[in-house]
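1. Got a predicted model here, sequence first, then my questions.
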Amino acid sequence: MNFLPDSKVLIQGVVEPLGATYAPLMRAYGTNVVAGVSPGYGGTVQQDIRVFDMVEQALAIVGPVDSTVIFVPPYAALDAALEAIAAGIRQIVLITEGIPPLDMVSLLCKAEATETLIVGPNSPGIIIPGQLLMGLHPGEFYTPGPVGLISRSGTLTYEIALELTQAGLGQSIGVCIGGDAIVGSSFPQWLQILDEDENTEVIVLVGEIGGDSEEAAAHYIAEAIDKPVIAYVAGRTAPKGRRMGHAGAIINAQVSELGPETGTADSKINAFRRAKIPVADLPWQIPDLVKKALKLTTRKS
């Protein structure tokens, strides 16, 4: 992970409605946005950001880029991401929702082969409070501190960040892995990153119904994570078999080896409890659990 205050950031789809809205907000937050890319708009300037037709053309002028934030429509997202990878960019934030699943499979194969970190799709991206914003996070909800926040839900990420901030608990990072059925990076991947991050003392993991990513995360935490983790699972009252907004938030099938109830809130909560991970029943209970974990960590050290 290479997210630093001076990291050079590219915006693909800078003239798209979301790109045009959030590019200046990212810059205002302090993000080093060096260029934008939107085919057909090369040579123009959008919100004081130089626009190029191709990633390669942008990098020829601004030099190597650390990360790109992609705002393009779903059926153009694969080409945009592959173009970034071909240009040597190894951190990609996919804001776009609803990228075709086969496109994501192709992208993840390429990302694995090139050791590229993909965040999203259907994600508000990443924020390093007080330093860097790559995506849609409302910066005013966050404040610098020791809590690493990883989530599947964008709005819940914001809500819990605000709860932590109001309780005097700052955050080292806020990252949403994305709400689509196929996403680029996983909870275990981010748990490992935050476990090794010297600015993170405690991790808050925000899950939701559907899929088995929380069950897998609980197992991984028990096996490999040294720092304290607090969990919260949204969707306890959701009926089975009904789509609940996110492509991944569907309770309808048995997942091999994980049992018929996999994907339900109870399955996820029980998995965390078996791993001895404190689980908040409501978002506003998270700060108290974090404070307890921080006190235990202080005593141990």
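-> Okay, I see it.
2. For the rest of this, base every contact and every neighbour count on C-alpha atoms.
-> Fine.
3. Now do the closest residue in space to residue 125 that isn't next to it in sequence: how many residues are near it, please.
-> Counting by C-alpha to C-alpha, 6 or more residues apart in numbering, residue 125 lies nearest to residue 135, which is 4.6 Å off, once chain neighbours are set aside. The tally of other residues near residue 135 (other C-alpha atoms under 10 Å) stands at 25.
4. Could you do the one 4 residues further on as well?
-> Counted by other C-alpha under 10 Å, the residues lying close to residue 139 total 18.
5. residues in contact with it?
-> 29, 127, 129, 133 (C-alpha atoms under 8 Å, 6 or more residues apart in numbering).
6. likewise residue 173?
-> 126-129, 147-149.
7. Keep only those of the residues you listed that are in helices.
-> Among those, no member falls in helices (DSSP state H).
8. For those residues, work out which two are farthest apart.
-> 126 and 147 (14.1 Å; C-alpha to C-alpha).
9. Kindly provide the distance from residue 223 to residue 210.
-> Distance from residue 223 to residue 210, counting by C-alpha to C-alpha, to the nearest Å: 23 Å.
10. out of these two, which sits in the busier spot?
-> Per other C-alpha under 10 Å, whichever of residue 223 and residue 210 has more neighbours is residue 210, with 26 against 10.
11. if I pick that one, what's in contact with it?
-> Counting by C-alpha under 8 Å, 6+ apart, residue 210 has contacts 248-251, 262-264.
12. next helix or strand past whichever strand or helix holds residue 220?
-> Counting by DSSP states H and E, the element that carries residue 220 is helix 213-224. Sequence-wise, the next helix or strand downstream of helix 213-224 (DSSP H and E) is strand 229-234.
13. quick one on the thing from earlier: would you confirm that the residue nearest to residue 125 contacts residue 124?
-> Yes: between residue 135 and residue 124 there is a contact at 5.2 Å, judged by C-alpha atoms under 8 Å.
14. Please compare the first structure with the one that follows:
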Amino acid sequence: MSILINESTRLIVQGITGRDGGFHTRKMLDYGTQIVGGVSPGKGGTQVHDVPVFNTMQQAVEQTNANTSIIFVPARFAADSIMEAADAGIKLIICIAEGIPTLDVVKAYRYVQQKGALLIGPNCPGLVTPGKSLAGILPAQIFKPGRIGVMSRSGTLTYEIVYHLSVASLGQSTAIGMGGDPVVGLYFIDLLDMFENDPETDAIVMIGEIGGNAEELAAEHIRKHITKPVVAFIAGQSAPVGKQMGHAGAIISSGSGTAAEKIEYLKAAGVLVADEPSQIPELLQSSNSSKAK
């Protein structure tokens, strides 16, 4: 099993005729993802990599029975694209686009919730269920099918930690990059519950970073509701107060949101926290999850 995507996922690429959309469509097709259509206003009736292109999401969904979309459009169009996908009945929306104004994301995310859909991102690398489906820009070759769920605020750290997992023969059930903006869709608590309820996920890797209080809230949720082993890494342990570190959401304000603070909360909840990404496989094995291979 897996969470969110699998071999039955029917994907629409919004912005398929653009440079990034076309490039990653090819990569996802090569992985085996079932891409059933693309959307690019004014380009309906054409094809990209033999994938039919539609003018609107409504047309695309009606003609393909798609259930998932991925967004590769400029930031100024991205919020509207999110809402168009939700309005067309898409149930999982993955927004790769970055630089979207926060208030636009708030509006779009609220609309997604009203429509009963799920949003990943924006400003995220997407997700992969190894061996089944890739919806995003993640480097497919480092992922290996297995029983470790991975969720991360950082795309680059996801790749590094997954590499260490795969080298240690600890494959992944699903790996999700949630995005690093101040406002995004699915977050730690949502994904923790999904992995907890997935019978083919044995343990969870949580990759956090400075800024905000998501990791602290997740720690409390783990303490109360999660029975599976959780191993974490928090990036930005040497970051100074007031200095943004990469992501818009990765900034310590007035001493709140520090790595030390997050690590303290997680350890108090029984989470094993790695000092370095390379320690993750060892900590998983020491948490009695060595069967999750």
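-> Looks like it arrived, so ask away. Note that this is a predicted model, so its numbers are computed, not measured.
15. quick revisit: just put the contacts of residue 210 of the first structure in CSV and tack on distance to residue 300 of the first structure, neighbour count and secondary structure.
-> Listed next are the contacts of residue 210 of the first structure as CSV, based on distance: C-alpha to C-alpha, whole Å; neighbours: other C-alpha atoms under 10 Å; DSSP: H, G, I helix; E, B strand; the rest coil:
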residue, distance to residue 300 of the first structure, neighbour count, secondary structure
248, 38, 22, coil
249, 38, 24, coil
250, 40, 22, coil
251, 40, 22, coil
262, 35, 25, coil
263, 35, 27, coil
264, 35, 26, coil
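16. Mind filtering those residues down to those shared with the second structure?
-> With both residues aligned by TM-score structural alignment, their matches' C-alpha atoms under 8 Å, the contacts of the contacts of residue 210 of the first structure that the second structure also has are 248-251, 262-264.
17. residue boundaries of the strands in the first structure?
-> Assigned by DSSP state E, the strands in the first structure fall at 8-12, 32-37, 45-46, 49-52, 67-70, 91-94, 117-119, 125-128, 132-135, 144-151, 171-176, 202-208, 229-234, 279-280.
18. Tabulate the ones you listed in CSV, adding columns for distance to residue 2 of the first structure.
-> Listed next are the strands of the first structure as CSV, based on distance: least, C-alpha to C-alpha, whole Å:
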stretch, distance to residue 2 of the first structure
strand 8-12, 10
strand 32-37, 13
strand 45-46, 27
strand 49-52, 23
strand 67-70, 9
strand 91-94, 8
strand 117-119, 10
strand 125-128, 11
strand 132-135, 11
strand 144-151, 16
strand 171-176, 12
strand 202-208, 19
strand 229-234, 23
strand 279-280, 30
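19. centroid residue for the first structure?
-> Central residue of the first structure (C-alpha atoms, centre = their mean): residue 176, 2.5 Å from the mean position.
20. Please give me every residue in contact with that residue.
-> Residue 176 of the first structure neighbours (C-alpha under 8 Å, 6+ apart): 119-120, 123-126, 150-154, 157.
21. aligned partner of residue 78 of the second structure in the first structure?
-> Per TM-score structural alignment, the equivalent position to residue 78 of the second structure in the first structure is residue 77.
22. Burial check on the closest residue to that match other than its chain neighbours, number of neighbours?
-> Counting by C-alpha to C-alpha, 6+ apart, residue 99 is the residue found nearest to residue 77 of the first structure once chain neighbours are left out, at 6.9 Å. Neighbour count of residue 99 of the first structure, defined by other C-alpha under 10 Å: 22.
23. cool, and residue 35 of the first structure?
-> Neighbour number of residue 35 of the first structure under other C-alpha under 10 Å is 26.
24. all helices for the stretch 51-200 of the second structure, in order.
-> For the stretch 51-200 of the second structure, the helices defined by DSSP state H, counting those that start in this stretch cover 57-64, 75-87, 102-114, 155-167, 188-196.
25. out of those helices, deepest packed?
-> Among those, ranked by average contacts under mean count of other C-alpha atoms under 10 Å, first place goes to helix 75-87 (a mean of 21).
26. Identify the residues contacting the nearest residue to residue 128 of the second structure once chain neighbours are set aside.
-> Nearest residue to residue 128 of the second structure in three dimensions, chain neighbours excluded: residue 134, at 4.4 Å (C-alpha to C-alpha, 6+ apart). The contact partners of residue 134 of the second structure, by C-alpha under 8 Å, 6+ apart, come to 28, 31-33, 127-128, 140.
27. If any of those are buried, give me the PyMOL selection for them.
-> The buried residues among these can be selected in PyMOL (16 or more other C-alpha atoms under 10 Å) with this line:
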select buried, resi 28+31+33+127+128+140
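28. Greatest separation within the contacts of residue 134 of the second structure: which pair is it?
-> Across these (C-alpha to C-alpha), the longest gap, 13.9 Å, separates 32 and 127.
29. residue contacts, residue 70 of the second structure?
-> Shown in contact with residue 70 of the second structure (C-alpha under 8 Å, 6+ apart): 11-14, 93-96, 135-136.
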